[in-house]
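In: Here you go, sequence then predicted model.
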Amino acid sequence: MNAIISASELVSALAGPHPPVLLDVRWQLSLAAAAGAPPFDGRAAYRAGHLPGAVFVDLDEELASAPGGHGRHPLPDLEVFGAAMRRAGVSSAAPVVVYDGGLGWGAARAWWLLRWTGHPDVRVLDGGLPSWEGPLETSVPQPAEGDFVPAPGAAGLLDADGAAALARSGVLLDARAGERYRGEVEPIDRVGGHIPGAVSAPTTENVGADGRFLSAGELGARFKELGVSQGSPVGVYCGSGVSAAHEVLALAVAGIPAALYVGSWSEWSSDPGRPVAVGPDPR
C-alpha cells in the first residue's frame, strides 16, 4: 500500500464505504522559538479551519514525551499515545489519513508512530493542507471512541548504539540541513556535526517546490546515489526524530524499508562521550 495519498484520492476515499479517520498534526519547528519567540500554535491553526471531521493531535504532548536525556522528542508514553488515538476515533480496522500544514514532518511523525505500534493502514496526505481544494470546517468533531491499542515493534526503531552500528554496517542517513551535518552551524543542540559514518541526506530534497514528494522512481534514484542498495539496512536520524520520520516516509514511497533513530542528534550530542564527526565526509 502506498504510504501517501493525494488530495483527489482522499476525496474519493472519504466518499467511499470505509472513509478514513483524519488526523490534523499541524506542527512547526521554530528556531525562533528556541531563541525565545512564541512557538507556532497548531491548535489555533486547527480551530481556524481544518478538513471536515479531522481531529487535532498535539505532536509535543501526544506524539512525544517531555524533552530529556533521550532527546527533544522522545517516544511518547504508549498509554498517552493510545488514548490520544482512540479519542480521535482511530481503530485497528479503519484506515487513517494524517496531514499537517504542508511541511509533512508532523504528519510523518504520526504516520511512523502508528506504523511502529501496529496500525495496518495509515497514509499521509501528500502536500498537506495546502493541497486540499475542498471546504474546511471550524467546528470540533466528537468522533466515536476508537479501539486502537498500540503494540510497538511493527516498524524499525534504533537507539544510539544501534544507530552507531548501522553507520558501520549499513547506511545511516542524516536528514538535517547540510550545514548542521557539517557542523558549520548548530542553532539548537550542544554541538554541531554528525554521527561518524552517517551520510548527509536533507529531507527537504525529497519533495518538489510544491511540497509534494518526488516520484517513487526519483526518490529511489536519489537514495541509490546516497549508497542505499536493495537489501542494505537503512536508518535515519535528524535533530529530534521528526524530520527523520519524513525521510523514512520518503524511503517507504520508494519501496525501501528504514528504521528511525528517534532520539536523533539531540540525544546523541547530549552525551560528551559519544564521538562527533564534522565536515562533508561521513567519517
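Out: Cool, the structure landed. Numbering: from 1, shown residues only.
In: only C-alpha atoms for contact and neighbour calcs from this point on.
Out: Noted.
In: Only the buried residues of stretch 140-153, if you could.
Out: Within stretch 140-153, the residues that count as buried by 16 or more other C-alpha atoms under 10 Å are G146, D147, F148, V149, P150, P152.
In: Can you lay out those as CSV showing secondary structure and distance to S266?
Out: What follows is those, written out as CSV (DSSP: H, G, I helix; E, B strand; the rest coil; distance: C-alpha to C-alpha, whole Å):
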residue, secondary structure, distance to S266
G146, coil, 33
D147, coil, 33
F148, coil, 30
V149, coil, 29
P150, coil, 25
P152, coil, 23
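In: What separation do you get for the nearest residue to G211 once chain neighbours are set aside and V21?
Out: Excluding its sequence neighbours, the residue lying closest to G211 (C-alpha to C-alpha, 6 or more residues apart in numbering) is G127, at 5.3 Å. G127 sits at a distance of 18 Å from V21 (criterion: C-alpha to C-alpha, to the nearest Å).
In: cool, and L249?
Out: Counting by C-alpha to C-alpha, the gap from L249 to V21 is 19 Å.
In: try this one next to it:
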Amino acid sequence: MATLMTAPELHQRLEAGERTILLDVRWVLGRTDGHAGYLEAHLPGAVFVDLPTELADHATPGRGRHPLPPPDRFQQSARRWGINDGDTVVAYDDSGSMAAARAWWMLRNAGMDSVYLLDGGLSAWRSHGYHVEAGEVGPAVGSVSLGDGLMPSITEQEAAQWSRDGLLLDARAGERYRGEVEPIDPRAGHIPGALSAPTTENVSEAGTFLPGGELRRRFEALGLDASSKVAVYCGSGVTASHEIAALEIAGFSAALFPGSFSQWSNNAANVVAVGDAPFEDGTDGPSSMSRADGSSVEA
C-alpha cells in the first residue's frame, strides 16, 4: 500500500468530491503553538489533532513520555475526527511529516489501510497555490471501529536483545545518539547496539521524503537488506514513526519501540552507551556503560 500522497493528488481528490478525512497534526517538541497555527491557516476541512492528548497517553517513567493511548480511547479520538470505516485519511503537519507520521502509524496499527502522509505537508500544499482556510473545524462524529496490533512493535525487553540478530535504528539527532546533549530524558546516549539513523536525513530541504531509491541506498548503507529484522526508536516514539514510513517507502518493514529512549533511560537496570559506535568500545558487544541514577522523566 502507498505511504504518501502528493499535494496535487490530494487536491484532485478533494476537487472530485472523494471523501477524504484530513488530519492536521501540528506539533513540535518544546512548542505549544500548533493549534494556534492551525487556527490561522489549514487545509480546507482539516481537523486539528492534539498529539500529546490524542496520540499519546499520560507520561510515566515506566512507559515513556508519549506512551500509546488505550485502543478504546484512540477510537474515540478517531471518531471525533469524523472517521468512518472505509474512509481515506491523509495526515499532515508543517515539520516534514515528523508529527503526522505518528497519526499515520497509529491508524495503520489500528487496522486502517487507506491512510497516507501528505508529502511536504502544509508547505507543499501552499507551494501549489491551493486554498487554505482559518478557524476550527468540527466534523460530524464518525463511527469507525478500530483494532490494535496491526503494525509490528517491540517491548523494552526485546529492544535490549534486538541487535543480537537484528538492526536497531536510533532516529534521534546524532548529537543525542552520541550522548553529547540530552535536553529531555534522564541520561544521554543510546541503547547499546543501536545504529544512528537520524530522521531528518529522510527528507529534502523542502520537507518532502527523499525518493524511494535514495532512501533505500541510505538504509542499505547502514547494513539493511531484504532479510533484515529492523526496529526503530527515538526519544518517545513519535519521530520513530517517521523513520518507519521512510523505511516502508524504501521497501523495508520495521517495528516500533513505542517507549523509546525515554522509557529505556528511566529504567535503572538498563545500560546506556555513548559515542558514535553501537557499543562504547566499538566492538559487537557491551562495554562500560552508564546506569540510571533514579531521575524522573520530563513530560
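Out: Looks like it arrived, so ask away. It should be emphasised that the depicted structure is a prediction, and the values quoted were computed from it without experimental measurement.
In: Can you give me the TM-score here?
Out: For this chain pair, the superposition-based TM-score is 0.94 by TM-score structural alignment, normalised by the length of the first structure; 275 aligned residues with a C-alpha RMSD of 1.2 Å.
In: before we move on, back to that, compare L249 and V21 of the first structure (neighbour count), which wins?
Out: L249 (29 against 21; other C-alpha atoms under 10 Å).
In: What's the match for that one in the second structure?
Out: Here L249 of the first structure is matched to A245 in the second structure, going by TM-score structural alignment.
In: quick one: S6 of the first structure and D126 touch, right?
Out: Yes. At 5.4 Å, S6 of the first structure counts as touching D126 under the criterion of C-alpha atoms under 8 Å.
In: Just tell me what Y177 of the second structure corresponds to in the first structure.
Out: So Y177 of the second structure corresponds to Y181, using TM-score structural alignment.
In: Now do the same contact list for that match.
Out: Y181 of the first structure is in contact with D174, G192, G193, H194, S200, V278, G279, P280, counting by C-alpha atoms under 8 Å, 6 or more residues apart in numbering.
In: Recalculate using a threshold of 6 Å.
Out: Applying C-alpha atoms under 6 Å, 6 or more residues apart in numbering, we find Y181 of the first structure in contact with G193, H194.
In: Which of the three states applies to the match of L249 of the first structure?
Out: Under DSSP: H, G, I helix; E, B strand; the rest coil, A245 of the second structure falls in the helix class.
In: likewise S12 of the first structure?
Out: Quick answer, by three-state DSSP: S12 of the first structure is helix.
In: Any chance of the buried residues of stretch 140-153 of the first structure in JSON lines with distance to Y261 of the first structure as columns?
Out: Below are those laid out as JSON lines (distance: C-alpha to C-alpha, whole Å):
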{"residue": "G146", "distance to Y261 of the first structure": "29"}
{"residue": "D147", "distance to Y261 of the first structure": "28"}
{"residue": "F148", "distance to Y261 of the first structure": "24"}
{"residue": "V149", "distance to Y261 of the first structure": "23"}
{"residue": "P150", "distance to Y261 of the first structure": "19"}
{"residue": "P152", "distance to Y261 of the first structure": "15"}
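In: what residue of the first structure matches up with S153 of the second structure?
Out: Using TM-score structural alignment, S153 of the second structure lines up with L157 in the first structure.
In: tell me, how many neighbours does that match end up with?
Out: Counted with other C-alpha under 10 Å, L157 of the first structure comes out at 17.
In: Next: G213 of the second structure.
Out: G213 of the second structure: 11 neighbours (other C-alpha under 10 Å).
In: Show me which of S6 and D126 of the first structure is the more surrounded one.
Out: Per other C-alpha under 10 Å, whichever of S6 of the first structure and D126 has more neighbours is D126, with 27 against 16.
In: any idea how far P211 of the second structure is from the residue lying closest to E156 of the second structure once chain neighbours are set aside?
Out: The spatially closest residue to E156 of the second structure, leaving aside those adjacent along the chain, is W264, at 6.8 Å (C-alpha to C-alpha, 6+ apart). If you measure W264 of the second structure against P211 of the second structure using C-alpha to C-alpha, the figure is 32 Å.
In: More neighbours: those two, which one.
Out: Comparing W264 of the second structure with P211 by other C-alpha under 10 Å, the one with more neighbours is W264, at 30 against 14.
In: What does that one correspond to in the first structure?
Out: Checking TM-score structural alignment: W264 of the second structure goes with W268.
In: and D72 of the second structure, what pairs with it in the first structure?
Out: In the first structure, D72 of the second structure lands on E79 (TM-score structural alignment).
In: Contacts only, for that match.
Out: With C-alpha under 6 Å, 6+ apart, E79 of the first structure has no contacts at all.
In: tell me which element it is part of?
Out: Element membership for E79 of the first structure, per DSSP states H and E: helix 78-87.
In: Can you give me the buried ones in that helix?
Out: Under the neighbour-count criterion of 16+ other C-alpha under 10 Å, helix 78-87 of the first structure has L78, F81, G82, A83, A84, M85, R86, R87 buried.
In: And the next helix or strand past it?
Out: strand 96-99.
In: Show me the contact partners of that next one.
Out: Taking C-alpha under 6 Å, 6+ apart as the rule, strand 96-99 of the first structure contacts P20, V21, L22, L23, D24, A107, V122, R123, V124, L125, G128.
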